[in-house]
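J.: From the sequence below, what's the structure:
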Amino acid sequence: MKHPLFLCGPTASGKSSLALAIAEALDGEIVNGDAFQLYDAIPTLTAAPSAEEMATCPHHLYGVLSPTQPCDAMRYREMALPVIAEIQSRGRLPIVVGGSGLYLKFLSHGPSPVPSGDPELRANLDTRTLDDLVDEFTRLDPVEAARTDLANRRFVTRALEICLLSGQPCSSLRDKWKTRQAEIDSELAGIFIQRQRGDLRERIGIRTRQMLTSGAIEEVAALDAPEHGLAKAIGVAQIRSHVEGAIDLQTCEDDITTATRQYAKRQETWFRRETWLKQVDWAPEAPPPLDAALKAVSNRL
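T.: All right, here's what the predicted structure looks like:
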């Protein structure tokens, strides 16, 4: 069974073209790892692979949700795992391609065992003094208390909340999860594309302009009322403002370009923290760095 290959990178870095080259070289099939490319309504705005690209090798989980269907990282994991298993069952390589860090993290490592917040418990904790919270926290979990800024009410409240909801010390849960993540890291194969800052900024500007002249405005105008996660896609709010006459086309383009560049910077920060991902540099105007990508993960595949 072939382990999946994760191909990550900021928006407009060239993930799709490199994925196609890898798929051809390694007998692979591409699995979407982008939160908004899951939706069928805005393929131009989300830079989903073209029909020509999809025809070169099998692509999975592109355009499979309608705008009214909610999705989060856990649901994405539940959708992607059987697709990956089916590809593996045929002896082919699943290549997970995307830039949605949290979705990819849930798929690669699974959800954290740390419980999410409970509104009723949080409301109760918020009525108590910080000294009272610190006293209970220190009693339940002295290890975590010793490494927590006890003057920070938010940190104390969250750690105490974890203790109370799980019935275990927060430190135990976090330490076990950290150890498990390191074990998973050692088994994963993944790369992230690194572009020079100026090159990526220029690529984002060019792509934004192309989107607006190639159907993105019409896609957004056709939406009744974006719901759930789709409304958060960069470009939806800006184009709606333009369609409604609140801003002109140039302002719309500038706003989308700026928001996309800011998002790309956050993506780069996320992927650099994932030390199991191997960086592959891609020079301006150069073809997809296939050899460098294959070399980076040769000992994991």
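J.: Please make it C-alpha for all contacts and neighbour counts, starting now.
T.: Will do.
J.: Can you tell me the number of residues neighbouring Pro58?
T.: 14 (other C-alpha atoms under 10 Å).
J.: Now do the same contact list for the nearest residue to it once chain neighbours are set aside.
T.: Computed as C-alpha to C-alpha, 6 or more residues apart in numbering, the closest residue to Pro58 that is not its neighbour in sequence is Glu29, at 5.2 Å. Neighbouring residues of Glu29 by C-alpha atoms under 8 Å, 6 or more residues apart in numbering: 23, 57-60, 87, 92-95.
J.: And the helices in this structure?
T.: 15-26, 51-56, 73-89, 101-109, 119-126, 130-140, 142-146, 153-166, 170-185, 197-213, 216-222, 236-243, 249-273, 290-296 (DSSP state H).
J.: what residue is smack in the middle of the chain?
T.: Ser100 (1.5 Å; C-alpha atoms, centre = their mean).
J.: wait, isn't that residue in contact with Ala35?
T.: Yes - between Ser100 and Ala35 there is a contact under C-alpha atoms under 8 Å: 6.0 Å.
J.: picking up where we left off before, check the spacing between the residue nearest to Pro58 and Leu107 real quick.
T.: 17 Å (C-alpha to C-alpha, to the nearest Å).
J.: Also Thr138?
T.: 34 Å.
J.: out of the two, which sits in the more crowded spot?
T.: Leu107 (21 against 16).
J.: wait, doesn't the more buried one sit right on Arg77?
T.: Yes - contact criterion C-alpha under 8 Å: Leu107 and Arg77 qualify, at 5.0 Å.
J.: Neighbours of the residue nearest to Ala48 when sequence neighbours are not counted, how many?
T.: Once flanking residues are discounted, Ala48 sits nearest to Gln37: 5.8 Å by C-alpha to C-alpha, 6+ apart. Burial of Gln37 is recorded as 25 neighbouring residues (other C-alpha under 10 Å).
J.: before we move on, what about Val31?
T.: 25.
J.: same thing with Leu173?
T.: 17.
J.: Also Thr179?
T.: 11.
J.: quick one more, to check against the first:
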Amino acid sequence: KTAKAIELAQKQPSILISADSRQVYRGMDIVTGKDHPAGFPIFGLDIVDPGNPCSVAVWYEAVMPAIVQAWQEAKLPIVVGGTGLYVKALTHGIETMHVPINQALRNELLSLSIIKLQQKLVQLDKAKFESLNHSDSLNPRRLTRAIEVAQHRTSHPERALASRMGHMDTILIGLKYSVESIQRNKIQERVISR
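T.: This is a model prediction of the structure:
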């Protein structure tokens, strides 16, 4: 993906941005397949140390200054990577992205059963609970975050509307390889090149 992005970047003034949720971690170059091509700095890499959490909001805040500067310099931001949530944050916005973690609330919810968490979410935001897939409706982490977001919205209704960035014109390019090709050629090439 990075090689194709560099091909595009060589054809017009551009910047490269990694949208890979694993490549945000420093010192994990080999296990994440992180590229550092000469002459093409990539934004969105090495944002946090391993062991520290990195949310889509942390990544977004790290790459947006580079994107804004690219626009000001009439450069094309080329976003490369495989984390769809990161791309969605740029192209469509994510309403919950800027809702801060409420550690006191999380500590309070930690002792509740799945059923109690579900009931609390239904009480705060029934539509959100009904929109959860089966797996998320049984996941205490997902339920806790949904409760956190619902409580934040209740106390900050103006932020819910302001959290979406304007629409960006976007072209999405996907690469398609057969499983056999990936297994035989691509993986071997990457291992040898590293």
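J.: Would you mind measuring from the residue nearest to Ala48 of structure 1 to Arg158 of structure 1?
T.: 33 Å.
J.: do the same with Ala48 of structure 1
T.: 38 Å.
J.: Mind checking which of these two has more residues around it?
T.: Taking other C-alpha under 10 Å, Ala48 of structure 1 and Arg158 do not tie; Ala48 has more neighbours (21 against 17).
J.: nearest spatial neighbour of Gly93 of structure 2, skipping sequence neighbours?
T.: Arg164 (4.6 Å).
J.: Can you report how many residues neighbour the one you found?
T.: 18.
J.: Ok, Ile239 of structure 1 next?
T.: Quick note: Ile239 of structure 1 (other C-alpha under 10 Å) scores 27 neighbours.
J.: What's Ala66 of structure 2 aligned with over in structure 1?
T.: Aligned counterpart of Ala66 of structure 2 in structure 1: Val83 (TM-score structural alignment).
J.: Let me see the contact set for the residue nearest to its match when sequence neighbours are not counted.
T.: Among residues not flanking Val83 of structure 1 along the chain, His60 sits closest, at 7.5 Å (C-alpha to C-alpha, 6+ apart). His60 of structure 1 sits next to 29-32, 83 when contact means C-alpha under 8 Å, 6+ apart.
J.: Of those, which are still contacts in structure 2?
T.: Retained in structure 2 (both residues aligned by TM-score structural alignment, their matches' C-alpha atoms under 8 Å) from the contacts of His60 of structure 1: 29-32.
J.: Sitting in strands, which of the residues you listed do you find?
T.: Among the kept ones among the contacts of His60 of structure 1, DSSP state E puts 29-32 in strands.
J.: Rebuild these as TSV, extending it with distance to Arg197 of structure 1.
T.: Formatted as TSV, these follow (distance: C-alpha to C-alpha, whole Å):
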residue	distance to Arg197 of structure 1
Glu29	30
Ile30	27
Val31	27
Asn32	25
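J.: which one of these is nearest Ser186 of structure 1?
T.: Val31 (21.8 Å; C-alpha to C-alpha).
J.: which one in structure 2 is aligned with the closest one?
T.: Val31 of structure 1 maps onto Ile17 in structure 2, by TM-score structural alignment.
J.: Arg153 of structure 2 versus its match, what's the distance?
T.: Taken as C-alpha to C-alpha, the span from Ile17 of structure 2 to Arg153 of structure 2 is 31 Å.
J.: cool, and Ile115 of structure 2?
T.: 22 Å.
J.: swap in Ala104 of structure 2?
T.: 17 Å.
J.: Neighbour count for the two, which is higher?
T.: Arg153 (18 against 9).
J.: Just give me the neighbour total for the counterpart of Gly167 of structure 1 in structure 2.
T.: Using TM-score structural alignment, the equivalent of Gly167 of structure 1 in structure 2 is Thr154. When neighbours are counted by other C-alpha under 10 Å, Thr154 of structure 2 registers 12.
J.: How about Ser181 of structure 2?
T.: Ser181 of structure 2 - counted by other C-alpha under 10 Å - has 10 other residues nearby.
J.: do Ser186 of structure 1 as well
T.: 10.
J.: and what of Thr2 of structure 2?
T.: Using other C-alpha under 10 Å: Thr2 of structure 2 sits among 19 other residues.
J.: same thing with Ser137 of structure 2?
T.: 19.
J.: That one touches Lys128, doesn't it?
T.: No - Ser137 of structure 2 is beyond contact range of Lys128, at 10.1 Å (criterion: C-alpha under 8 Å).
J.: What count of nearby residues applies to Thr120 of structure 2?
T.: For residue 120 of structure 2 the amino acid is Lys, not Thr. Lys120 of structure 2, neighbours per other C-alpha under 10 Å, totals 19.
J.: And the spatially closest residue to Arg22 of structure 2 that is not a sequence neighbour, how far from Tyr25 of structure 2?
T.: Nearest non-adjacent residue to Arg22 of structure 2, counting by C-alpha to C-alpha, 6+ apart: Thr32, 6.1 Å away. With the distance defined as C-alpha to C-alpha, Thr32 of structure 2 ends up 9 Å from Tyr25 of structure 2.
J.: Could you give me the buried positions within stretch 19-29 of structure 1?
T.: 19-23, 28-29 (16 or more other C-alpha atoms under 10 Å).
J.: okay if I get those residues as CSV plus distance to Thr258 of structure 1?
T.: Converted to CSV, the buried residues of stretch 19-29 of structure 1 look like this (distance: C-alpha to C-alpha, whole Å):
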residue, distance to Thr258 of structure 1
Ala19, 26
Leu20, 28
Ala21, 30
Ile22, 31
Ala23, 32
Gly28, 34
Glu29, 33
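J.: now, the most widely separated pair of the residues you listed?
T.: Ala21 and Glu29 (11.0 Å).
J.: Would you confirm that Asp29 of structure 2 contacts Arg22?
T.: No - with contact defined as C-alpha under 8 Å, Asp29 of structure 2 does not count as touching Arg22 (9.4 Å).
J.: So the two - more neighbours on which side?
T.: More crowded of Asp29 of structure 2 and Arg22, by other C-alpha under 10 Å: Arg22, with 21 against 17.
J.: you'd agree that one is up against Gly33?
T.: No - between Arg22 of structure 2 and Gly33 there is no contact under C-alpha under 8 Å: 9.2 Å.
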